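Participant: Can you look at this prediction? I've put the sequence above it.
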Amino acid sequence: MSYVGPDFDPPQPRRRRRALTVAAAALVPGALLGWVMYEAVGGPGEGPGRPTGASSASGGPFTPADGSSTEDDKPPGPTPTTDSTAESTADSTSAPAASGPLKGRVVVIDPGHNPHNFQHTAEINRKVNIGTNWKECDTTGTSTNDGYTEAEFTLDVAHRLRTLLQKQGATVKFTQDGDRPWGPCVDERAQIGNKAGADAVVSLHADGAAAGDRGFHVILPGRVDAGAADTGPIVAPSRDLGERIAGSFVRVTGSAPSNYVGDGTGLVTRKDLGGLNLSTVPKVFIECGNMRDSKDAALLTSGAWRQKAARGISEGIVSFLRG
């Protein structure tokens, strides 16, 4: 997600990446070890993938960007639904949850943006109350320079993440699966997680920052008590969730924490995001990389790397839920 949009204000002043310190490693369990490994192998990657075109208008299964045919590059298809309402989307899963350590736990996955938003500018531009102020319902999201969209990326990773979590026994719900004309708005996305009584919610994104800005970051809710927003009860558990996801993301993907926000920790606290402000359950956002940087884009368009991203996020969620 670009910083310009309903849940993002204009970019923060760029900060140069600093090497991770011991303090940063303590803040993000496992991150330092992953970063050392990252440096040792000369950075992330399995070679650049072949970027795909724009998001499919149907929201259907996606073709792996790198053209490979391994099982890791075959995401499950979208959730079957009988209508386009948020209610049906939020309550649907591709298969019954398996018996496993997360049986009885509910995880809501929030794929950032909707592939059809660009066709409904009036609807997504209307303002909604996020507690602290009013912001646009949603945006179209960003894309790589070659046209691979953030909405396509987030749905692909969401499908992969759902499969991994269901194998652990979790009940997984989506806020949208490309199965509705637009949205949902950022306030409705929060309400879907709240209504589900989710044990954890993760909103999936990719950034649209300047070329040369690289790496991932996890966005945590700040303490907000204004209007309909009261994040006090979720600040601590959301930080725990975010730290675990950041640590496992480094370890599994080999990607470095952001070099432009977060001071090298991979963690950023925000008070201006409706999806976090209005949540009453533990929730974080993850920006998996910068779609506008060619090196990050090569990762984001690789099906094999997206499988690693899903596994890194999944392992962080599992660690959080198992304590």
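Facilitator: Done, it's in. On a predicted model such as this, the values are computed, not experimentally measured, just so you know. Numbering: from 1, shown residues only.
Participant: For the rest of this, base every contact and every neighbour count on C-alpha atoms.
Facilitator: Will do.
Participant: Can you name the element that comes right after the longest helix anywhere in the chain?
Facilitator: In the chain, taking DSSP state H as the definition, the longest helix is helix 232-253. As assigned by DSSP states H and E, the chain's next helix or strand after helix 232-253 is strand 267-270.
Participant: What is the very next helix or strand once past that next one packed up against?
Facilitator: Per DSSP H and E, strand 267-270 leads on to helix 274-277 as the next helix or strand towards the C-terminus. In terms of contacts (3 or more CA pairs under 8 Å, 6 or more residues apart in numbering; DSSP states H and E), helix 274-277 is packed against helix 186-196, strand 217-221.
Participant: got the angle for the helix or strand following helix 274-277 vs strand 217-221?
Facilitator: Downstream of helix 274-277, the next assigned helix or strand under DSSP H and E is strand 283-290. Counting by axes from the mean of the first three to the mean of the last three CA atoms, to 10 degrees, strand 283-290 lies at 160 degrees to strand 217-221.
Participant: tilt between strand 283-290 and helix 232-253?
Facilitator: On the basis of the same axes, to 10 degrees, strand 283-290 is oriented at 30 degrees to helix 232-253.
Participant: contacting residues around strand 283-290?
Facilitator: With CA atoms under 8 Å, 6 or more residues apart in numbering as the test, strand 283-290 has contacts from 1, 200-209, 213-221, 234, 238, 241-242, 258, 276, 296-297, 300, 309.
Participant: make it 6 Å
Facilitator: Residues outside strand 283-290 that contact it (CA atoms under 6 Å, 6 or more residues apart in numbering) are 200-208, 214-220, 238, 296.
Participant: Kindly compare burial across the helices and strands packed on helix 274-277 and name the winner.
Facilitator: strand 217-221 (a mean of 28; mean count of other CA atoms under 10 Å).
Participant: Would you reformat the helices and strands packed on helix 274-277 as JSON lines and include distance to Arg292?
Facilitator: Putting the helices and strands packed on helix 274-277 into JSON lines (distance: least, CA to CA, whole Å) gives the following:
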{"stretch": "helix 186-196", "distance to Arg292": "24"}
{"stretch": "strand 217-221", "distance to Arg292": "15"}
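Participant: In the longest helix of the chain, which of the residues would be classed as buried?
Facilitator: Under the neighbour-count criterion of 16 or more other CA atoms under 10 Å, helix 232-253 has 234-253 buried.
Participant: one step back: for the helices and strands packed on helix 274-277, which one sits closest to Leu27?
Facilitator: Among these, the nearest to Leu27 by CA to CA is strand 217-221 (12.5 Å).
Participant: That closest one: how far from the chain's middle?
Facilitator: Distance of strand 217-221 from its chain centroid, counting by CA atoms, centre = their mean, to the nearest Å, is 10 Å.
Participant: let's bring in a second model and compare:
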Amino acid sequence: MRTWTALGLAVGLSLTASAAPGRAADVRPLPLPLAGRTIVLDPGHNPGNAAHPAEIGALVDVGNARKPCNTTGTATARGYTEAAFTLDLARRVRALLVAQGARVVLTHDGDRPWGPCVTERAAIGNAARADAVVALHGDGAAPDGYGFHVILPAVVVAGSADTRPIVAPSRRLGLAVRADFAAATGEPYATYLGGGTGLMVRADLGGLNLSTVPAVFIECGNMHNRADAARMSAAGWREAAAHGLALGIAAYLASKSSLPTPEP
């Protein structure tokens, strides 16, 4: 498994030789590697959604369709909810990214009674002018399926949605997240969709359709599968997952920095 140090992301010190012999060298902290970067983490659903069916059931415009504002999400057979899982995971990822200098915005932090709607979630990433948006989820597929997958935006041009500018960078983000999440957790690509690639392209998700910045979803495992549910319920696994996600995001940002500047 790669680590922050392996990616060159450890905090370091710059030693500057003193001009006067015998004097101590200046010790200056190097800039934090993710300084100046903004990442938006979108913890799927909300623990309070179930108590607000009318609010989350209201239809909103996702560009090419009208869909419910939000849903309750899924849960394991033992009652560990997707909303609790995603919020815990988001907080772990945030701590890792902030330690490397990033500005991290959560679409909610357990501070709202329900929601926000998928439209507002997308708007938060857009308003932050995020370098990357990652929506965190747990799937609720048939119990015999297992594994994780990353969801990428399709080309959608409808109503207020136009994903054409973000399709290519979102794919690069998704590939980076997929690689480091798999390495950190040992979780295989989903066996029940995506053709065994760990990738899906979808045109029905408001969080992707309405985004103007690179964005992906990750379904971290199938909460209806006994083995996946056990892993996702364990704090140690969630910490490993958080490292994988943070590493993937950082790797994407590093590759983005190395891309040539487009001609004006």
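Facilitator: Sure, I can see it. Everything numeric in this text was worked out from a predicted model, so none of it was measured.
Participant: sorry, back to before: give me the stretch of the second structure that the longest helix of the first structure matches.
Facilitator: Helix 232-253 of the first structure corresponds to residues 164-185 in the second structure, going by TM-score structural alignment.
Participant: so how much does the matching stretch differ from the first structure once superposed?
Facilitator: Compared with the first structure after the fit, stretch 164-185 of the second structure shows a mean deviation of 0.4 Å (mean CA distance after the TM-score superposition for the first structure).
Participant: Pull the residues that contact that stretch.
Facilitator: In contact with stretch 164-185 of the second structure (CA under 6 Å, 6+ apart) are residues 1, 153, 155, 214-215, 240-241, 244-245, 248, 252.
Participant: ok now do the equivalent of Lys167 of the first structure over in the second structure, which residues does it touch?
Facilitator: When the second structure is aligned by TM-score structural alignment, Lys167 of the first structure is paired with Ala99. Applying CA under 6 Å, 6+ apart to Ala99 of the second structure gives no contacts.
Participant: got the contact list for Ile109 of the first structure?
Facilitator: 174, 201-202.
Participant: do that again at 8 Å, thanks
Facilitator: Ile109 of the first structure neighbours (CA under 8 Å, 6+ apart): 158, 162, 172-175, 201-204.
Participant: quick one: what helix or strand has it in it?
Facilitator: strand 106-111.
Participant: What of Arg2 of the second structure?
Facilitator: Going by DSSP H and E, Arg2 of the second structure is not in any helix or strand.
Participant: Need the counterpart of Lys135 of the first structure in the second structure.
Facilitator: For Lys135 of the first structure, the residue aligned by TM-score structural alignment is Lys67.
Participant: Report the secondary structure state of that match.
Facilitator: strand (DSSP: H, G, I helix; E, B strand; the rest coil).
Participant: Ignoring the adjacent residues along the chain, who's closest to it?
Facilitator: Leu59 (5.0 Å; CA to CA, 6 or more residues apart in numbering).
Participant: I figured that neighbour was touching Thr71, is that so?
Facilitator: No. Counting by CA atoms under 8 Å, Leu59 of the second structure does not reach Thr71; the two are 11.2 Å apart.
Participant: Have a look at those two and say which one is more surrounded.
Facilitator: Set Leu59 of the second structure next to Thr71 and count neighbours by other CA atoms under 10 Å: Thr71 wins out with 21 against 15.
Participant: Would you check that the more buried one makes contact with Ile56?
Facilitator: Yes. Counting by CA under 8 Å, Thr71 of the second structure touches Ile56, with 6.2 Å between them.
Participant: The lengthiest helix in the second structure packs against which elements?
Facilitator: Of all the segments assigned as helix in the second structure under DSSP H, the longest by residue count is helix 235-258. With contacts taken as 3+ CA pairs under 8 Å, 6+ apart, helix 235-258 of the second structure sits against helix 82-99, helix 164-185, helix 226-232.
Participant: what comes up buried for the shortest one?
Facilitator: For helix 226-232 of the second structure, the buried set under the neighbour-count rule, 16+ other CA under 10 Å, comprises 226-232.
Participant: Give the aligned range of that helix in the first structure.
Facilitator: Using TM-score structural alignment, the match for helix 226-232 of the second structure in the first structure runs over residues 294-300.
Participant: how close does the spatially most central residue of the first structure sit to Asp156 of the first structure?
Facilitator: Nearest residue to the geometric centre of the first structure (CA atoms, centre = their mean): Leu204, 1.5 Å. Distance, Leu204 of the first structure to Asp156 of the first structure, using CA to CA, to the nearest Å: 10 Å.
Participant: same question, Ala25 of the first structure
Facilitator: Ala25 of the first structure is 30 Å from Asp156 of the first structure, by CA to CA.
Participant: And for Val252 of the first structure?
Facilitator: 18 Å.
Participant: Likewise for Gly141 of the first structure?
Facilitator: Gly141 of the first structure is 15 Å from Asp156 of the first structure, by CA to CA.
Participant: between those two, who's got more neighbours?
Facilitator: Neighbour tally, Gly141 of the first structure and Asp156, criterion other CA under 10 Å: the higher count belongs to Asp156, 28 against 25.
Participant: how about that one, what's its partner in the second structure?
Facilitator: Using TM-score structural alignment, Asp156 of the first structure pairs with Asp88 in the second structure.
Participant: same check, this time on Leu33 of the first structure
Facilitator: In the second structure, Leu33 of the first structure lands on no residue (TM-score structural alignment).
Participant: now Ser279 of the first structure
Facilitator: Aligned partner of Ser279 of the first structure by TM-score structural alignment: Ser211.
Participant: which ones are touching its match?
Facilitator: 122-123, 125-126, 161, 163, 166.
Participant: Cool, thanks, signing off.
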